[in-house]
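Student: Next one to model:
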Amino acid sequence: MAERSDARLLLAPAKVNLSLRVLGRRQDGYHELISRVAFADLHDRIVVGPARAGEKDTLDLSGPFAGTLEPDNLILRAVARFREAFPSLAPLRISLKKHIPVAAGLGGGSADAAAMLRHLARFANCDPMNPRIQAIAATLGADVPVCLEPVSRTMRGTGTKLDPPREDFPEQPVLLVNPGVAVPTGAVFTVLGAGPLSDGFAALSAEEERNDLEMPARKVAREVGEVLDVLRGLTSPRAVGLSGSGATCFALFSDETARDRAAAEITAVHPDWWLHAGMLRNWEAGELESVA
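Tutor: Below you'll find the model as predicted:
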């Protein structure tokens, strides 16, 4: 059995889409996007270490959202894809404590896969943003590449084109609200019904604070509209929006007092909604991994 000192603790921060513009649909069926993303202080926790002798890769699940996860988790797929490129990687024993809601627009599964790839990049003696690691990330999902380095930036295309980080991104109070429904991304894009990519979309900017998936997400799950209407009915938010394809919505505030007051107001009326009153921030590499 692996000694405790062999285990590492990995943090996987939640991603928030501050804006998301759909530029169109490519001939291969994928959508071209431009999205400005930031990361929250909300995170999943992963402990990884060597497997017992004779064991294969194992994954134990716990936490408030563990019950909604599939056994074939993105973490295990990330390990398998990495091992295809680096076959000498020994079997791993992994535990995931799931704090990020699933199918919620917060990139929880992508963040978990990215956290594992960040850790495994050390095995390959390379930076997590190395093109080889990014290529593995891109095979796992559109949000995985941007989650490799959880800092505010703009992502483009199918998620593989990343602008330089916004080093000056200030910490800012955020309220994340989810009505407790899963919103399948595919269903939202089906309702969107984006046509072929046109040259006229090229001038769209991620700085335009809107999410083109909001209206189709409202149609897929009316609860999304209810949350957004409640947040927009508050007097104090600086901005309100939908993250990804939902169902999580966000509100940005000028100070923590206003954020906490809004959280209390919403909880009093909608006690069944999930809330996280926290901060958006850039994460430093040294904060993301430590001895377990």
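
Student: C-alpha only now, for contacts and for neighbours.
Tutor: Will do.

Student: Pull the contacting residues for the closest residue to A138 other than its chain neighbours.
Tutor: Distance criterion C-alpha to C-alpha, 6 or more residues apart in numbering; nearest residue to A138, sequence neighbours excluded, is P145 at 5.9 Å. Taking C-alpha atoms under 8 Å, 6 or more residues apart in numbering as the contact definition, P145 lies against A114, Q134, A137, A138, G159, T160.

Student: Okay, and P145 sits in which element?
Tutor: P145 is part of helix 144-147, with elements assigned from DSSP states H and E.

Student: Mind checking what helix or strand follows that helix in sequence?
Tutor: strand 153-157.

Student: List of residues touching that next one?
Tutor: If you take C-alpha under 8 Å, 6+ apart as the criterion, strand 153-157 is touched by 31-38, 146, 161-166, 206.

Student: And the helices in this protein?
Tutor: 74-85, 108-123, 131-138, 144-147, 185-192, 214-220, 222-232, 256-269 (DSSP state H).

Student: Any chance of CSV for the ones you listed, columns distance to P91?
Tutor: Shown next, in CSV, are those (distance: least, C-alpha to C-alpha, whole Å):
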stretch, distance to P91
helix 74-85, 9
helix 108-123, 12
helix 131-138, 18
helix 144-147, 22
helix 185-192, 32
helix 214-220, 40
helix 222-232, 41
helix 256-269, 43
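
Student: And this one, please, so the two structures can be compared:
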Amino acid sequence: MSLAARPEGVRVRAPGKLNVSFEVGPLQPDGYHAVASAYQAVSLFEDVWAEPARDFSLSVGGSVDVTGVPTDDRNLALRAARLLAHHIGHDGGVRLSIQKHVPVAGGMGGGSADAAATLLACDALWGSDLGMARLQDLAAQLGADVPFALMGGTAIGLGRGDRLSPALATGRFDWVMVVSEVGLSTPAVYHELDRLREGAPGVLHPVDPSVPVGVLQALRSGDPVALAAHLSNDLQAASISLQPALREVLALGEDSGALAGIVSGSGPTLAFLAADVTSALELQVTLSAAGHKALHVHGPVPGARIV
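Tutor: Next comes the predicted model:
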């Protein structure tokens, strides 16, 4: 297909995510950790437009602070486009435009959502029609959260988080997200986790991480009260160690009506689970009045989709 005959452009929307359960194994010789995650895609989205071009370029905007988001090959979306082009032998480029609404460096997988959306958009733009299974294989080469951003919904991730299997979840879960003005580096959080564990040699840590049965049962039943009792994140202590103020915000949210609060992924975004829509909106107002940027989202929602 010639460049002129290709569609004018493709728009794809991909969701951010929460880790309602996140268990981390010990540091491995290759520098990585085995993890077990229960992912839930939530209604905070990234929008990616892909347009025909002879070279690769990227522009970034959105409702969140995008200062410091790279627009060169350090950006995961641009790397996703190049990876797909190399895989299918595409000799042209693409002009990518991203509108970000997921907090940057907030532990909600915004960059991974951009990469997933780019894979789907370029696959459609270039007419490669690889199918979801092959796109998932490429996504796994880009990062642990990228395959889930393609899949969406609710899933269990093992290995580095990229070995995915869908998990049954019924109903709707309402969350209030509190966004920090200062991001956290995921590698820095893992490094801090290793440091904390070295300082507590008598504490047992999971050698073979898994998602607790209680989490799966709560998701299956659609019961937010049951899920609140099982929220857990092994990275939470490390995130709070690097940003101690998170502890006070967690306490405020739980004292203000949240069923439970948790650090989202590597943080510093906090996720508060509410009993229902009304409770979530009331909590959002309370946290906003206390000076925090609070967002109401719900899940699960679908993964990357052409819109």
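
Student: Now the TM-score, please.
Tutor: After superposition, the two chains reach a TM-score of 0.87 (TM-score structural alignment, normalised by the length of structure 1), with 278 aligned residues with a C-alpha RMSD of 2.5 Å.

Student: Now for the contacts of strand 153-157 of structure 1, which sits with the most neighbours around it?
Tutor: In terms of neighbours by other C-alpha atoms under 10 Å, these top out with V146 at 30 neighbours.

Student: Looking at structure 2, name the residue matched to the residue nearest to A138 of structure 1.
Tutor: In structure 2, the residue matched to P145 of structure 1 (TM-score structural alignment) is P147.

Student: thinking again about what came up before, what about the contacts of strand 153-157 of structure 1, which are in strands?
Tutor: Judged by DSSP state E, strands contain the following of the contacts of strand 153-157 of structure 1: H31, E32, L33, I34, S35, R36, V37, A38, K161, L162.

Student: Who are the contact partners of the residue mapped onto the third one from structure 2?
Tutor: This points to L33 of structure 1. Superposed on structure 2 with TM-score structural alignment, L33 of structure 1 falls opposite V35. Applying C-alpha under 8 Å, 6+ apart, we find V35 of structure 2 in contact with F22, E23, V24, G25, G157, L158, G159, R160, G161, P209, S210.

Student: Can you report how many residues lie near the equivalent of the first one over in structure 1?
Tutor: What it means is F22 of structure 2. Mapped onto structure 1 by TM-score structural alignment, F22 of structure 2 lines up with L20. Using other C-alpha under 10 Å, the number of residues around L20 of structure 1 comes to 29.

Student: what residues are up against L20 of structure 1?
Tutor: Residues near L20 of structure 1 by C-alpha under 8 Å, 6+ apart: L33, I34, S35, R36, A206, E209, R210, N211, D212, L213, G244.

Student: returning to what we had before: out of the contacts of strand 153-157 of structure 1, which two sit at the greatest distance?
Tutor: Farthest pair in those (C-alpha to C-alpha) is H31 and R166. Separation: 24.4 Å.

Student: residues in contact with stretch 181-201 of structure 1?
Tutor: So stretch 181-201 of structure 1 is contacted by 22-27, 32, 102-104, 213, 216-217, 219-221, 223, 245-247 (C-alpha under 8 Å, 6+ apart).

Student: Would you list the buried entries among those?
Tutor: Buried by 16 or more other C-alpha atoms under 10 Å: 22-25, 32, 102-104, 213, 216-217, 220-221, 223, 245-247, out of the contacts of stretch 181-201 of structure 1.

Student: Filter these down to the ones in strands?
Tutor: Under the assignment DSSP E, those contribute V22, L23, G24, R25, E32 to strands.

Student: isn't the second one right up against Y30?
Tutor: No. The criterion here is C-alpha atoms under 8 Å, and L23 of structure 1 misses it with Y30 at 10.9 Å.

Student: what do we get in structure 2 for D163 of structure 1?
Tutor: Matched to structure 2 by TM-score structural alignment, D163 of structure 1 sits across from S165.

Student: what residues are up against that match?
Tutor: With contacts defined as C-alpha under 8 Å, 6+ apart, S165 of structure 2 is in contact with A155, I156, G157.

Student: Could you rerun that using 10 Å?
Tutor: Going by C-alpha atoms under 10 Å, 6 or more residues apart in numbering, S165 of structure 2 touches A38, F148, M151, T154, A155, I156, G157, L158.

Student: what about structure 1, which of those residues hold up?
Tutor: Contacts conserved in structure 1 for those, using both residues aligned by TM-score structural alignment, their matches' C-alpha atoms under 10 Å: A38, F148, T154, A155, I156, G157, L158.

Student: Rebuild the residues you listed as a markdown table, extending it with distance to S185 of structure 2.
Tutor: Listed next are those as a markdown table, based on distance: C-alpha to C-alpha, whole Å:
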| residue | distance to S185 of structure 2 |
| --- | --- |
| A38 | 21 |
| F148 | 20 |
| T154 | 25 |
| A155 | 24 |
| I156 | 23 |
| G157 | 21 |
| L158 | 21 |
